[in-house]
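In: Pasted the sequence and its predicted model underneath.
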Amino acid sequence: MKYVEDKMVFVRSLVLLLKFLFLYSLFSFTFTTCFPQIHPKCHGDESHALLQFKEGFVINNLAHGSPKIASWNSSTDCCSWDGIKCHERTDHVIHVDLRSSQIYGTMDANSSLFRLVHLRVLDLSDNDFNYSQIPSKIGELSQLKFLNLSRSLFSGEIPPQVSQLSKLLSLDLGFMATENLLQLKLSILKSIIQNSTKLEILFLSFVTISSTLPNTLTNLTSLKKLSLYNSELYGEFPVGVLHLPNLKILDLGYNPNLNGSLPEFQSSSLTNLLLDKTGFYGTLPVSIRNLSSLIILSVPHCHFSGYIPSSIGNLTQLTEIYLRDNKFRGDPSTSLANLNKLSVLAVGLNEFNIETIPLSFANLTQLHYLDATDCNIKGQIPSWIMNHSNLACLNLRSNFLHGKLELDTFLKLRKLVFLDLSFNKLSLYSGKSSSNMTDSRIQILQLDSCNLVEIPTYIRYLDDLESLMLSNNNITSLPNWLWKKASLKNLDVSQNSLTGEISPSICNLKSLMSLVIP
């Protein structure tokens, strides 16, 4: 009997417990639905620091972007402000993203921004700090992982305290201007490399370093992107950098006194290899085929020589190749013909000897930029080139191309903006051009030394034409319609057989900046 009573008591207790749990769940659901959880406010001292920072600047409405700080005010939670993020548990400000915020003014050496000691991300890029120096207190933001001060008109020497930011994953101090505004001492660069060992991104473009690069750069094994464009570097480049296992982008462009040669490549993650206008020399190694992820190969205005290895044809991800102004020789056609993702091919000003534009190039249908200036190309311009509907730039200047060519055929290239056929052995003539034939976008047309006896009617319907070069032909007169081309800025008809007077209508060319008619 007692057993039965105990069992009944247990059952009643269980029922009461289940009722309690049901009511509790219902109450909790009703409470959270009717009274949503309020996000805790950010710390008052951090809110005050941000508002104090805001007061130190004005909004430049003429700049592009969005004035994020304009909406900040003390009546709202700073964790909800535009460009601000707080830690989800501690509510400390950890993320300040003010890129392109139309900020104008001088950065105070004791800026309240540096009181945000929990910051992990600071992005002030693309603003105008009026040539102020980067404050040394930047070193107090010891938790920073991402620092971006690029394109923000900071100037002067980069303070050594930047090297104290040992947790940095990304450092971008780059800029693009007519002169380098920031300077970085070699000793500080060495300290950055030594202390910020986890760096994945290092952008110092247009930062004057004026030294050789330390070999310790090869210790940054996490490095993915390195840009030292126009940093006044010199001496021998530490070639081991090209073997860094995670490196995807390497940009050393416009350091003419920086020397080096390409190593034997092993398997690599490189996507962009940019050596424009450096002192790099030697050949492109056969092992370049191991750069299977390469998308852009840019080595113009260097000192490379030799043949283009056929193994480059294995780099099927390549979209842009710049080989202009080196001493490459031979015929690269076979090596390049299978790269059907190419949109840019710039091989001009080399010592190539190309018998004819190969038929296999007809497969490069993605091309929008083709520069083959002074490549000793012989033969005729093939008709299939008019099927390259994406071409925006076609430069075949100073070759040995010959044959008669109707200019109107270029009307098929609807995207063409730049056309240069100068200094070949071509005989150009105009077809049956009419105003309803063209929606051509050509802005620059260079037909010097093309055996022209008149200005082709084709030109009459180029409504966007800005530059027209027709020197060294056999043109005898200038048509009246030429003086109605309001877009024309540059005109050269020198070294022709012109007779008679120039029409007063030339005064209608209000945009004309350069005129050569000797």
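Out: Structure received. Residues are numbered from 1 along each chain as shown.

In: can we go C-alpha only for contacts and neighbour counts from here?
Out: Fine.

In: how distant is stretch 414-424 from the center of its chain?
Out: 25 Å (C-alpha atoms, centre = their mean, to the nearest Å).

In: after the top helix by length along the chain, next one along is what?
Out: Scanning the chain for the longest helix, with DSSP state H as the assignment, gives helix 2-34. Downstream of helix 2-34, the first helix or strand assigned by DSSP states H and E is helix 44-55.

In: Buried by neighbour count: which residues of that following helix qualify?
Out: Glu46, Ser47, His48, Ala49, Leu50, Leu51, Phe53, Lys54 (16 or more other C-alpha atoms under 10 Å).

In: Give me the helices and strands touching the following helix or strand past that helix, please.
Out: Later in the chain than helix 44-55, the nearest helix or strand by DSSP H and E is strand 58-59. Contacts defined by 3 or more C-alpha pairs under 8 Å, 6 or more residues apart in numbering; DSSP states H and E place strand 58-59 against strand 103-104.

In: Run through who's touching the strand it packs on.
Out: With C-alpha atoms under 8 Å, 6 or more residues apart in numbering as the test, strand 103-104 has contacts from Phe57, Val58, Ile59, Asn60, Pro67, Asn127, Asp128, Phe129, Asn130.

In: Just the helices from this protein, written as ranges.
Out: 2-34, 44-55, 186-195, 333-336.

In: ok, the nearest residue to Leu291 once chain neighbours are set aside - how many residues close by?
Out: Closest residue in space to Leu291, ignoring its immediate chain neighbours: Ser268 at 5.5 Å, by C-alpha to C-alpha, 6 or more residues apart in numbering. The number of residues packed near Ser268 is 19, by other C-alpha atoms under 10 Å.

In: before we go on, here's another structure to hold up against the first:
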Amino acid sequence: MSVLLYVLLLFLFGRASHRSDAAALLVPKIAEHAGHCIESERMALLDFKKSISDPQDELSSWAMGQDCCSWEGVRCDNLTGNVIGLELGEHDLQLKGDISPSLLQLQRLNYLNLSHNYFDGATIPSFNGQFKELRYLDLSYSYFNGTIPASFGNLSSLQTLDLSDNDGVYVDDPAHQWLSHLTSLQHLYMSGVTFGGISSSSSLFLALNKLPAIKEIDLSQCQLKSIPPSIPHLNFSSLSVLDLSNNNINFSVSPWVFDLKSLEYLDLSYNFYGSYNSYNWSSNFSTGIAKSIGSLCNLKTLDLTHCDLGLRLAEFNFTGCLKDSLTHLQLSFSNLDGEIPDWIGDIKNLRVLDLYHNSLSGSVPSSMGRLSLLEELNLFSNNLNGTLPVEIGKLAELVILDLSENQMRGIITEAHFSNLEKLNTLDMAFNSFVFNVSSNWIPPFLLQELRIYCCSVGPEFPTWLKTQHSLNVLDISNTGISSTVPDWFWNLISVNLTSLSMSENQIEGMLPKLSTSIQWKTIDLSSNRFYGPLPGFLGSSISYINLSNNSFSGSISHMIAENIHSYLRLLLSMNKLNGTLPNSLCQIEFEYLDISKNNLSGELPDCWSTSSGLSDLNLSNNKLTGGIPDSISYLSRLSELRLSHNNLSDEIPASLKNCSQLDVLDLSYNNFTGSIPIWVGESLSRLVVLILKSNTFIGHIPHQISKLEYLQILDLSNNNLSGPIPVSFGNFSAMQTLSKSVFTLGGILGAGDTIVVASKGKEEEYSDRLIPYVKIMDLSNNALTGDIPEELASLYGLQSLHLASNHLEGEIPDKLGQLQQLESLDLSRNKLSGSIPSTFSSLTSLSDFNVSYNDLSGRIPSGNQFDTLTDPSIYIGNHLCGFHLTDNCTKGGRPIQEKPSDHGNEEDDDEMVWMYIGSLSGFAVGFWTIWGVLIFKKKWRYAHFRYTNTACDNIHVWVVVKFARMKSEIMSKSNH
């Protein structure tokens, strides 16, 4: 979001700069009048005031005196006394209501500005088209609605028209005839006006081409679909500004754009923002703009941000006359690759260079040191992997330097900053730079923002920060600092600093007592070695505190201040905090509260009725007792509730059903009792993660849980649940898909912000970035009965299925072999029979498998992943055979040597004895006895052929082994 905000600010700044000139041409002509205004015009103004609402009473002067020329916003002609200008915009007047037609009495009006008001839902007055002398009309940012009146075509003297940024203004004339009649128009701003339709877009440009004096055209955010590929008799000879940004224009071949030789500002950015699947820049146009752009010799600003160009930066032709005029080059998010060419240093007047969020590689060229006027250099989020040239230190005008999120490396010395006296923003985070500056170095700059996360600065605390007393943002996380924090630092950051991050270092010591007047907004000291009591520095402005993974001890009571009013995110996990949770905790408008992995004891406070803003509560891994208080039902915004690894008990309270926004519910490793409530599947419809493992829940699993269409992690293991697995569990929508879910955790990237889930035979922690990709079902270690529902085979996205240690019986469904994403399958310690389905050999992702201690028989499947699953312990306790085990298999699928068991083999042996006794009565009788018995008695027939096959196999093995040994001996002798 910060990237988009930055681009938007640049966009608005650019628009404001080229609009101000238009207004400046007219404003000086609106002069004060020395005498009284015309009475009819004074009455018209009063009628106008009656028709509108003035909530801030900004027009109070309109009721004072007879001279309307002295009223707020009214300007008159010096000679005649006529009202010629109304300046009622851009001052946040918030005027409301309808615009009275009484203004038509102001027949000499040439300037009308009603912008930045609140005419909510009102249509644009059509009578505006009767102001014959009107030269400036600004109705922007005023919440007008409806169509643009065709009567505007009568404003033949109009030079500036601004209808931009209203709420639902559109053009109802597909031919745009009214627009082509504005023959004096020089400045047209219609950002946000809806045109729509490909034919409408084409006629729009043909109409604009008829305006001989047009200089500026802003059609951003107009839902344009195209521009005409060619314009006959191109008349845009004076056009200097063309803004077509934030549309859905499918550029194909539009070479006339490059014939606009007077262009100074060209903005085609964000034409496919959010529509990459529907549109693509034509390769011809991309190549054309790269080669033809050099012919625009007056162009100062080129903005192709968020345009999927698919080119190498070196393909652009910036070596002609363009290199002498260009001042702003913005090519971020444009799918550029290759190295930054050396000729970039020849664009001698360049002030802003934005190349961020591309795939640029190689080093930053030393030629950039020749850009003596450069003020902003943004290269973050590329694949740059070289060193930073020392010539960067020559850029004396540089204000912003952002190299973050690359793979750059190398030594950073004082020479890199030698002339950067104007630098106020330095971002080198997520690189591998090593700072090598002297301890007494005094930087030439005075920074407001410094981010050097992941760079090497330590082990000593950087003393050169001592001079940076204007810092607003400081991030020195993961920089290898292992010393204590000097006293001067705490005084330094108490002045202007609003954001501090020193996480992931080895900084030691106690935090000093800091003033509550500090205006910090965020502070992150996580993953260090701070100890002692928690600091009591909370103030009304702070919104994020992360002190997790340290050694803070004592109670949290004194940290809570009464003057906290903002939504606070507080992370205190992985410390040594003890004591109970105070009721004062509920008085703070927390948004996120994480005190997990400490030594807190006592019961949960029953005071949450005043904490309506809380969205994430994590108190896991403590020693809390008692039940879940009913007041937690007041947390209507609660999306995550994690209370695992405590000593909580009682049943899940019915009041929890009111927390209908829950995404994550983790109550594992406690002593909760009773049955799993039916309302979990009916009231908590947003659940994505449901973990109730290691409690003492009893009864059947409610089939209503299958209504949770977003559920992708279900863990009910280690309880006393009974009954069958609900057949409807095959209906989990999120587990049926292969795509990533839209779910993310609270977005707090702090230590301990993970979810522990059993996967691949062990518990693993998944961060908030990985959870959307994880889909797991664990029902193991219960007393479930019945068959494994074959409906589970429809959960195509499932990665882990654990049903071990239950009383499941029947055969393993063949259809489970359809679960191509399955990585872990544990069916051990049940009463399953039959064979392992041969379809399992197609599970190419399977890496963890266990069917031990069942009643399975037959051959173990082979091929693909099964050739790697050779651990005998995962098959033990069955009647299986295969190369995975010491027992090989016959063609019939039985082991070569099988020890008799108590329930089948003894009966087979007895029948064999009686069969051979019967055969002694004679050859003929014996012949029919044998074959008659084999024909009519199924078990005898199986026993006979099993015996015969075993004997044949033994002979075959003996022969093969004997011949192999003989061959080996012969080869050995021949080698000698």
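Out: Received it, and whenever you're ready, just let me know what you need. Everything numeric in this text was worked out from a predicted model, so none of it was measured.

In: For the two chains, what TM-score is obtained?
Out: TM-score of the superposed chains, computed with TM-score structural alignment, normalised by the length of the first structure, equals 0.75; 467 aligned residues with a C-alpha RMSD of 4.0 Å.

In: circling back: report the contact partners of the residue nearest to Leu291 of the first structure.
Out: His243, Pro245, Asn246, Leu247, Asn290, Leu291, Ser292, Ser293.

In: Give the equivalent position in the second structure for it.
Out: Counting by TM-score structural alignment, Ser268 of the first structure corresponds to Cys297 in the second structure.

In: Check Leu297 of the first structure too.
Out: Alignment note (TM-score structural alignment): Leu297 of the first structure maps to Leu329 of the second structure.

In: okay, now its match: neighbour count?
Out: 19.

In: can you give me the strands for the stretch 101-250 of the first structure?
Out: For the stretch 101-250 of the first structure, applying DSSP state E, counting those that start in this stretch gives strands covering 103-104, 121-123, 146-148, 156-157, 170-172, 182-183, 201-203, 207-208, 225-227, 234-236, 249-251.

In: Quick check: which of these is nearest to Gly313 of the first structure?
Out: strand 249-251 (20.7 Å; C-alpha to C-alpha).

In: Would you mind listing the buried residues in the closest one?
Out: Applying 16+ other C-alpha under 10 Å to strand 249-251 of the first structure flags Ile249, Leu250, Asp251 as buried.

In: Please say which position in the second structure the first one maps to.
Out: With TM-score structural alignment as the criterion, the equivalent of Ile249 of the first structure in the second structure is Tyr265.

In: So that match is in contact with Leu299, correct?
Out: Yes: counting by C-alpha atoms under 8 Å, Tyr265 of the second structure touches Leu299, with 6.0 Å between them.

In: picking that back up, tell me if I'm right that the match of Leu297 of the first structure and Ile293 touch.
Out: No: using C-alpha under 8 Å, Leu329 of the second structure is not in contact with Ile293, being 11.9 Å away.

In: What residues of stretch 491-503 of the second structure count as buried?
Out: Buried-residue list, stretch 491-503 of the second structure, by 16+ other C-alpha under 10 Å: Leu492, Ile493, Ser494, Val495, Asn496, Leu497, Thr498, Ser499, Leu500, Ser501, Met502, Ser503.

In: Tell me the spacing between the closest residue to the third one other than its chain neighbours and Asn528 of the second structure.
Out: Put plainly, it is Ser494 of the second structure. Nearest residue to Ser494 of the second structure in three dimensions, chain neighbours excluded: Ile518, at 5.8 Å (C-alpha to C-alpha, 6+ apart). Distance, Ile518 of the second structure to Asn528 of the second structure, using C-alpha to C-alpha, to the nearest Å: 22 Å.

In: of those two, who's got more company?
Out: Asn528 (22 against 19).

In: what number of residues lie near the nearest residue in space to that one that is not next to it in sequence?
Out: Closest residue in space to Asn528 of the second structure, ignoring its immediate chain neighbours: Gln506 at 4.8 Å, by C-alpha to C-alpha, 6+ apart. For Gln506 of the second structure, the neighbour count with other C-alpha under 10 Å is 21.

In: Gln506 of the second structure corresponds to which position in the first structure?
Out: In the first structure, Gln506 of the second structure lands on Leu452 (TM-score structural alignment).

In: show me the contacts for that match.
Out: Ser427, Leu428, Tyr429, Asn473, Asn474, Ile475.

In: So Gly626 of the second structure sits against Asn647, correct?
Out: Yes: assessed by C-alpha under 8 Å, Gly626 of the second structure is found in contact with Asn647 at 7.4 Å.

In: Which one's more surrounded, these two?
Out: Set side by side, Gly626 of the second structure and Asn647 show more neighbours around Asn647, with 20 against 15, by other C-alpha under 10 Å.

In: Give the closest residue to the equivalent of Ser432 of the second structure over in the first structure in space, chain neighbours not counted.
Out: Residue pairing (TM-score structural alignment): Ser432 of the second structure is matched to Phe400 of the first structure. In this structure, Phe400 of the first structure finds its nearest non-sequential neighbour in Lys378, 4.8 Å apart by C-alpha to C-alpha, 6+ apart.

In: Counterpart of that neighbour over in the second structure?
Out: By TM-score structural alignment, Lys378 of the first structure lines up with Arg409.

In: so Ser202 of the second structure is in which element?
Out: Going by DSSP H and E, Ser202 of the second structure is part of helix 198-208.

In: And that helix, what does it pack against?
Out: helix 177-180.

In: Which stretch of the first structure lines up against the helix it packs on?
Out: Taking TM-score structural alignment, helix 177-180 of the second structure hits no residues over in the first structure.

In: and the helix ranked longest in the second structure, which residues are buried?
Out: Secondary structure of the second structure per DSSP H: the longest helix is helix 938-975. By neighbour count on 16+ other C-alpha under 10 Å, the buried set for helix 938-975 of the second structure is Trp940, Arg941, Ala943, His944, Arg946, Asn949, Thr950.

In: Matching the fifth one against the first structure, which residue comes up?
Out: Using TM-score structural alignment to pair residues, one finds that Arg946 of the second structure aligns to nothing in the first structure.

In: distance of Arg946 of the second structure from Ile955 of the second structure?
Out: Taken as C-alpha to C-alpha, the span from Arg946 of the second structure to Ile955 of the second structure is 14 Å.

In: Ok, which of the strands of the stretch 101-250 of the first structure comes nearest Arg12 of the first structure?
Out: That would be strand 121-123 among the strands of the stretch 101-250 of the first structure, by C-alpha to C-alpha, at 58.0 Å.

In: what distance separates the closest one from the middle of the whole chain?
Out: On C-alpha atoms, centre = their mean, the centre of strand 121-123 of the first structure falls 21 Å from that of its chain.
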